[in-house]
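Asks: got a predicted structure here, sequence first:
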Amino acid sequence: MNTKVPTAHRFDSSDPDTISAFLTGAYGTELIMRSTERYRLRHHRIDAGAFWLETVEQTTRLDIDVGPIEALMIGQVVSGRVDRSCAGVNDRLGPGDVFLAAAPGLPFSMHWRPGKLVGCVLDRSVLTKVTGGTADDRAGATRFTGLTPISPGLARLWRHTTSYLNHVVLGNPSAHRQPLVLANAARMLAAAALAVFPNTTAGWPTAMERRDATTATLRRATAFIEEHADRDIGAADIAAAAQVSLRALQLAFRRHLDTTPMAHLRRVRLDRAHHDLLLADPRQETVSAIASRWGFLSHSRFTARYHAIYGIPPSRTLHA
């Protein structure tokens, strides 16, 4: 997965040609903007490689035509109004609304009244890591069958997820140096997108997948997790190593361990963090640094989970 140290990019201009050139470069596709008035546009992006989180503000009525973008673009209206059209689907969106700008690979257009949007641009390779398959498997690739959330509750889930990542991950410079933290953040966004918007990944296990959910599958999967817990792996990688489908893997963990592959991976990483805390010098290490090393996004959640398993806070283990 393409993760990197997050970098901030800011743009602020009132020149239409400069704005159009900047946005075309920023999104890597043809972008045409029309307005009868002069206006100002501000753009702030945090680029973490596999995903971007950004804020865009502008001061007039804009008509925007955007060429095909392969990444998944998810927006939220903070203020103003947006009329978005893609493949014959038209939506009128107001403050608080969450939406897909377009199905990946399709062009779209927007009529945007003065206001502010926050957005997420997610590399489709992250979806592949979560759902399984390969980047070249067009037939089996996830297709989004709707451009608005399945329910208001799931729209809230998306808002909470992006707010959490902005504050806990991107707002924590020490986490920027930990590849597992950023990889887990990208997976969290992908999982949220798949939960929030209607798509083709849902389905019941087949008869073959139920037959594959054996203890032998579980042994292969847990051995792979033990060996690769320090790397950027997800359920799709574990399924490939176990030589079964993603649904068969999930069924095997549910049937034999009453858990999920990712929950088991988090438990293994918690055990590795516990081991590091036992061996660490408290004058040189911190609980937060060790938690981040093992991919835990939130220090408070790590502490609560550690206390629930080991009966003491991680700080006591470190200073024992």
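Replies: That came through fine.

Asks: from now on I want contacts and neighbour counts done on CA atoms only, so please keep to that.
Replies: Noted.

Asks: mind listing what residue 190 touches?
Replies: Residue 190 sits next to 122, 126, 127, 130 when contact means C-alpha atoms under 8 Å, 6 or more residues apart in numbering.

Asks: would you agree the last one is in contact with residue 236?
Replies: It stands for residue 130. Yes: counting by C-alpha atoms under 8 Å, residue 130 touches residue 236, with 5.9 Å between them.

Asks: returning to that earlier point: just the ones of the contacts of residue 190 in helices?
Replies: 126, 127, 130 (DSSP state H).

Asks: neighbour-wise, which of those residues leads?
Replies: Highest neighbour count within the ones in helices among the contacts of residue 190, by other C-alpha atoms under 10 Å: residue 126, with 25 neighbours.

Asks: how about the contacts made by that residue?
Replies: Residue 126 neighbours (C-alpha under 8 Å, 6+ apart): 1, 50, 186, 187, 190.

Asks: now for residue 24, how many residues are close by?
Replies: Residue 24 has 16 neighbours, counted by other C-alpha under 10 Å.

Asks: over to residue 299?
Replies: For residue 299, the neighbour count with other C-alpha under 10 Å is 16.

Asks: put this next to the first one:
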Amino acid sequence: MTLQSGPVYDDCTTCDPETVRRSLEAAFGASVRMEVLLLTAGRFAVSRIDAGPFALTEIRLPGRLSLSVEPSGLLVVSTVHGGRGDLRSGNRHERLRRGDVCLDGRPGEVRDLGAEDLRVSSVVLPLDLVGRAADDASPHRRGPVRFTELVPGGTHMAALRQRTADFARCAVLTAGGVSRLVTAETARLLAATVLVAFPNDLDTSPLAADSVDAGPETLRRAKAFIEGNAQHDITLAHVAAAAYVTPRAVQYAFRRHMDTTPLDYARRVRLDHAHRELRDAVPGGGATVTGIAARWGFAHVGRFAAAYRRVYGVPPRTTLRA
């Protein structure tokens, strides 16, 4: 996946198994071996939206197929919409049916999939993005996160994962890749949701020093960095580096002294910037609520409008027209 100013769309619809195999390799960044066991009526289809820091795919595989996918630098999280799948990764084995959510194998392991009239949608994330989310969540991490299961830890976690994927698709299609803040924030949300939804070995217990470091001076430095860089794609790790403490200490400082989180504070700062831009827009100059919201990292204009009204007492369109 690459950084670009807008999403890149790629669609492949074919009756040729070799063509779809190559499309699967491109979509998942890995070598794919595929054997057709039973070819039925219908066409193979691979649709992909590359949003830069993550990608979204939809795949249709008619008939009965056997696939083997080599390890790659990507993590694939899928939802089954039709057909059946038999997935093996290391010592894990899952039989998948419509509505199931799964990891397409654990990082570093070959994945074997038996597919029968399978239709799935997937979110594809770089492993280093998941690693950065793990760094933010755990002060103890010393190596790659190890996922202990291929399926979420309960139906509520599967639903959370699916809602996040739906939001990501909405963000890409609504914002059109205009704002890198939108795609970057969405990518981090997807990575964090994977860590929450799928059982893993991440240790999130705090370090004793983090509580000591969570003082007013840490808060001051962190706020100054966020306020001075709100227009950029900043992460919790960036804020922590600027405050000379760990990410967990920054989180403690905001919770202790402001009863909020660094992410919520960054959103409030960006909301204030959006308010100023709406207020200062020249009538008839072409500015729109959607465009300004996306520029400041708000992918969903409805949620932006609701947050804006809670803070400023009027809809954003009222400020824009004033």
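Replies: In hand now; what should we look at? It should be emphasised that the depicted structure is a prediction, and the values quoted were computed from it without experimental measurement.

Asks: what TM-score do we get after superposing?
Replies: After superposition, the two chains reach a TM-score (TM-score structural alignment, normalised by the length of structure 1) of 0.93; 315 aligned residues with a C-alpha RMSD of 1.9 Å.

Asks: which of the contacts of residue 190 of structure 1 does structure 2 keep?
Replies: For the contacts of residue 190 of structure 1, the aligned pairs still in contact in structure 2 (both residues aligned by TM-score structural alignment, their matches' C-alpha atoms under 8 Å) are 122, 126, 127, 130.

Asks: the third one -> structure 2?
Replies: What it means is residue 127 of structure 1. Aligned counterpart of residue 127 of structure 1 in structure 2: residue 130 (TM-score structural alignment).

Asks: how close does that match get to residue 60 of structure 2?
Replies: The gap separating residue 130 of structure 2 from residue 60 of structure 2 is 27 Å, by C-alpha to C-alpha, to the nearest Å.

Asks: want to throw the contacts of residue 190 of structure 1 into CSV with distance to residue 81 of structure 1?
Replies: What follows is these, written out as CSV (distance: C-alpha to C-alpha, whole Å):
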residue, distance to residue 81 of structure 1
122, 23
126, 30
127, 29
130, 33
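
Asks: now, which of the residues you listed sits nearest residue 43 of structure 1?
Replies: Nearest to residue 43 of structure 1, judged by C-alpha to C-alpha, of the contacts of residue 190 of structure 1 is residue 122 at 17.3 Å.

Asks: and the gap between that closest one and residue 49 of structure 1?
Replies: Per C-alpha to C-alpha, residue 122 of structure 1 is found 9 Å from residue 49 of structure 1.

Asks: so for those two, which sits in the more crowded spot?
Replies: Neighbours were counted for residue 122 of structure 1 and for residue 49 using other C-alpha under 10 Å; residue 122 has more, 24 against 19.

Asks: can you give me the distance of that one to residue 22 of structure 1?
Replies: Separation of residue 122 of structure 1 from residue 22 of structure 1 (C-alpha to C-alpha): 19 Å.

Asks: and what of residue 32 of structure 1?
Replies: Distance, residue 32 of structure 1 to residue 22 of structure 1, by C-alpha to C-alpha: 11 Å.

Asks: cool, residue 67 of structure 1 as well?
Replies: Counting by C-alpha to C-alpha, the gap from residue 67 of structure 1 to residue 22 of structure 1 is 15 Å.

Asks: now swap in residue 7 of structure 1 and tell me
Replies: Distance of residue 7 of structure 1 to residue 22 of structure 1, computed by C-alpha to C-alpha: 17 Å.

Asks: neighbour count winner among those two?
Replies: residue 22 (16 against 13).

Asks: correct me, but residue 98 of structure 1 touches residue 157?
Replies: No: in this structure, residue 98 of structure 1 is not within contact of residue 157 by C-alpha under 8 Å, at 10.2 Å.

Asks: ok, the two, which is more surrounded?
Replies: Ranked by neighbour count (other C-alpha under 10 Å), residue 98 of structure 1 and residue 157 place residue 98 first, with 27 against 17.

Asks: that one maps to what in structure 2?
Replies: Under TM-score structural alignment, residue 98 of structure 1 pairs with residue 101 in structure 2.
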